[in-house]
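Peer 1: Dropping a prediction and its sequence here:
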Amino acid sequence: MIGQLLAMAQWHQAGGRAGEAEALYRRALDIEPLAAALHRGLGTALEDQGRIAEAEGCYRRCLMLAPEDADGWCGLGMVLRRLARPADAVPAYRRAVLLDPGFAEARFNLGNALTALGRFDEAISAYRAALTQRTADAEIRCNLGNALHQRGRIGEAVAAARSALACRPDHAASLINLGNALTEQGRFDDAVTQFRRALAVKPGDPAGPAGAGMALRQQGRVEEATASFRQAFRLGGDPG
């Protein structure tokens, strides 16, 4: 019975029906209240509905019952980050990685939490460790590039962005990262090309025209820069 309820809950979650999944997890927990995996599953269903504080409670109950559950620690880290508590998320992710050294997602999320704290060298190490398990992951390579840029390692940031785009040529965030790094290097024409590619991929994102405007302004192409900034404002509404 429990197995059937769990399978049905996971099926509903996969289909984007988090409310139905929640109801099934709760039915299963009425039968087996000490099943750690059910508390973790309920946490994911609540998180999918934006009920983050409730999800935190579910993950903590899971970990009280199963302290060695790496997925539970990773899930707890994710909700803590969403609650704007990256400093609390870091030890949760570290615990997940300690329990499962091959847990690439936990290493990636650890890198994200460290980046949010401005601990870029540690973040770079976490992203590189994640890449040993998921070498073709554009998201990890993109975020690695961002951390390298923040650390002032611009040449490496360019290389990381290009490697992300080799994995996924339409990855808009990597195109933006590449454009920003090329602007830092004074390669303004190349930067504008990347920003415009990003806009073609994500037409509603103001980051592309805003970045292009910065690079165009650096070249003294004031009219083109103004037009680009106006486009960014229309898309994003940010007076900056």
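Peer 2: Yes, it's here. Owing to the predicted nature of the structure, the values given are computational and were not obtained by experimental measurement. Numbering: from 1, shown residues only.

Peer 1: going forward, measure contacts between C-alpha atoms and count neighbours the same way
Peer 2: OK.

Peer 1: Off-centre distance for the strand or helix carrying Ser174?
Peer 2: Taking DSSP states H and E as the definition, Ser174 sits inside helix 172-184. Relative to its chain's centre, helix 172-184 lies at 17 Å (CA atoms, centre = their mean, to the nearest Å).

Peer 1: The structure to be compared is supplied as follows:
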Amino acid sequence: QVLLWALLLAVAGALLGTKLRILMFTLPSVVGMAALMGSLPFLYLWRKRATRLAQFEKQFPEALDFLARAMRAGHAFAASLEMLSKETAPPLGPEFRIVYDEQNLGAPLEVALRRLAERVPLLDVRFFVSAVLLQRQTGGNLAEILRNLARVIRERFQLKGQVRAMSAHGRITAAILTVLPIATMLGLMLLAPDYLRFMARDPHGKYLILAAVLGQITGYYLMRRITNIRI
């Protein structure tokens, strides 16, 4: 269904590019508009996925504390998973419900946890799965392990917030440097359309405009990569 929407939007973008003939280039206009419109469904899915993972990551420390408290109260790990799945809101609750149902229907706990790590590709989830599987092989106090893991995750969140605050200036600068040339071009199109029209009609001017657009995209990507510090 997503591919169908992407194909339909790509065709619509190609027709729109043919109609507009951006920069007096028919072929680049068609290809550019088709790529832009066709990528919208995938961008929407990527955004939804990122939002869901962020919500899961935010809920995860509390979930680990819940499991630790339940196990200290005397519940087994499987029963603690069931309680967690009932008491926690989506998206974390349904994911742990899948883990509980899989192992309750006969799948080994190791397989169910590894499938969780595949569905939720977060570093914290991989740590959780590794800690549980290692404890089952070597023994130890799993409740204490989960409590310490929750504390480490909270400290990482705190450090991540500090780094994000310190890099805010770079992100704002990247946004301004990206928007400013576009706003300048739109202003010239309104105030002095002949200025840009002459450049667009010149054989060398077309390539200069295309190079400027590619440079803007590359510059924004590089600035985002520099300011996006992963912790």
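Peer 2: Structure received. Note that the coordinates shown come from a computational prediction; the quantities given were computed from them, not determined experimentally.

Peer 1: Give me the TM-score for these two chains.
Peer 2: In this superposition the chains share a TM-score of 0.21, using TM-score structural alignment, normalised by the length of the second structure; 76 aligned residues with a CA RMSD of 5.5 Å.

Peer 1: elements contacting the helix holding Ser174 of the first structure?
Peer 2: With contacts taken as 3 or more CA pairs under 8 Å, 6 or more residues apart in numbering; DSSP states H and E, helix 172-184 of the first structure sits against helix 138-150, helix 154-167, helix 188-201, helix 207-218.

Peer 1: of those, which approaches Thr132 of the first structure most closely?
Peer 2: With CA to CA as the measure, helix 138-150 is the member of those nearest Thr132 of the first structure (10.7 Å).

Peer 1: list the contacts for Asn177 of the first structure?
Peer 2: Shown in contact with Asn177 of the first structure (CA atoms under 8 Å, 6 or more residues apart in numbering): Cys142, Gly145, Asn146, Ala157, Val158, Ala161.

Peer 1: How about Ala147 of the first structure?
Peer 2: Shown in contact with Ala147 of the first structure (CA under 8 Å, 6+ apart): Thr115, Phe120, Asp121, Ala123, Ile124, Ala157.

Peer 1: Which members of these are classed as buried?
Peer 2: Among the contacts of Ala147 of the first structure, the ones that count as buried by 16 or more other CA atoms under 10 Å are Thr115, Phe120, Ala123, Ile124, Ala157.

Peer 1: Narrow those to those in helices?
Peer 2: Thr115, Phe120, Ala123, Ile124, Ala157 (DSSP state H).

Peer 1: Closest one of the residues you listed to Arg107 of the first structure?
Peer 2: The closest of those, once distances to Arg107 of the first structure are taken by CA to CA, is Ala123, at 9.1 Å.

Peer 1: What sits closest to that closest one if chain neighbours are left out?
Peer 2: Computed as CA to CA, 6 or more residues apart in numbering, the closest residue to Ala123 of the first structure that is not its neighbour in sequence is Gly111, at 4.1 Å.

Peer 1: The one you found and Gly72 of the first structure, how far apart?
Peer 2: 18 Å (CA to CA, to the nearest Å).

Peer 1: same question, Ala215 of the first structure
Peer 2: For Ala215 of the first structure, the distance to Gly72 of the first structure equals 44 Å [CA to CA].

Peer 1: more crowded one of these two?
Peer 2: Ranked by neighbour count (other CA atoms under 10 Å), Ala215 of the first structure and Gly72 place Gly72 first, with 29 against 26.

Peer 1: The more buried one contacts Tyr59, correct?
Peer 2: Yes - with contact defined as CA atoms under 8 Å, Gly72 of the first structure counts as touching Tyr59 (5.9 Å).

Peer 1: Name the residues contacting each of these two.
Peer 2: Residues touching both Gly72 of the first structure and Tyr59 (CA under 8 Å, 6+ apart): Arg40.

Peer 1: Let me know the secondary structure of Thr18 of the second structure.
Peer 2: For Thr18 of the second structure, the secondary structure call by DSSP: H, G, I helix; E, B strand; the rest coil comes out as helix.

Peer 1: what sits against Arg72 of the second structure?
Peer 2: Arg72 of the second structure touches Ala143, counting by CA under 8 Å, 6+ apart.

Peer 1: Just give me the residue right at the centre of the second structure.
Peer 2: With distances taken as CA atoms, centre = their mean, Ala50 lies nearest the centre of the second structure, 3.3 Å away.

Peer 1: That residue: what's it in contact with?
Peer 2: Ala50 of the second structure neighbours (CA under 8 Å, 6+ apart): none.

Peer 1: roughly how far apart are it and Ala14 of the second structure?
Peer 2: Relative to Ala14 of the second structure, and taking CA to CA, Ala50 of the second structure is found at 29 Å.

Peer 1: cool, and Glu82 of the second structure?
Peer 2: According to CA to CA, Glu82 of the second structure and Ala14 of the second structure sit 51 Å apart.

Peer 1: Those two - which one has more neighbours?
Peer 2: With neighbours defined as other CA under 10 Å, Glu82 of the second structure and Ala14 compare such that Ala14 has more, 25 against 19.

Peer 1: Which strand or helix spans that one?
Peer 2: In this structure, Ala14 of the second structure is located in helix 2-20 according to DSSP H and E.

Peer 1: Leu15 of the second structure reaches Val30, doesn't it?
Peer 2: Yes - the pair Leu15 of the second structure / Val30 is scored as a contact, 7.0 Å apart, by CA under 8 Å.

Peer 1: Which one of those two is surrounded by more residues?
Peer 2: With neighbours defined as other CA under 10 Å, Leu15 of the second structure and Val30 compare such that Val30 has more, 24 against 17.

Peer 1: In this structure that one contacts Gly13, no?
Peer 2: Yes - the criterion here is CA under 8 Å, and Val30 of the second structure meets it with Gly13 at 7.0 Å.

Peer 1: In contact with Leu142 of the second structure, which residues?
Peer 2: Applying CA under 8 Å, 6+ apart, the residues near Leu142 of the second structure are Ala68, Val132, Gln135.
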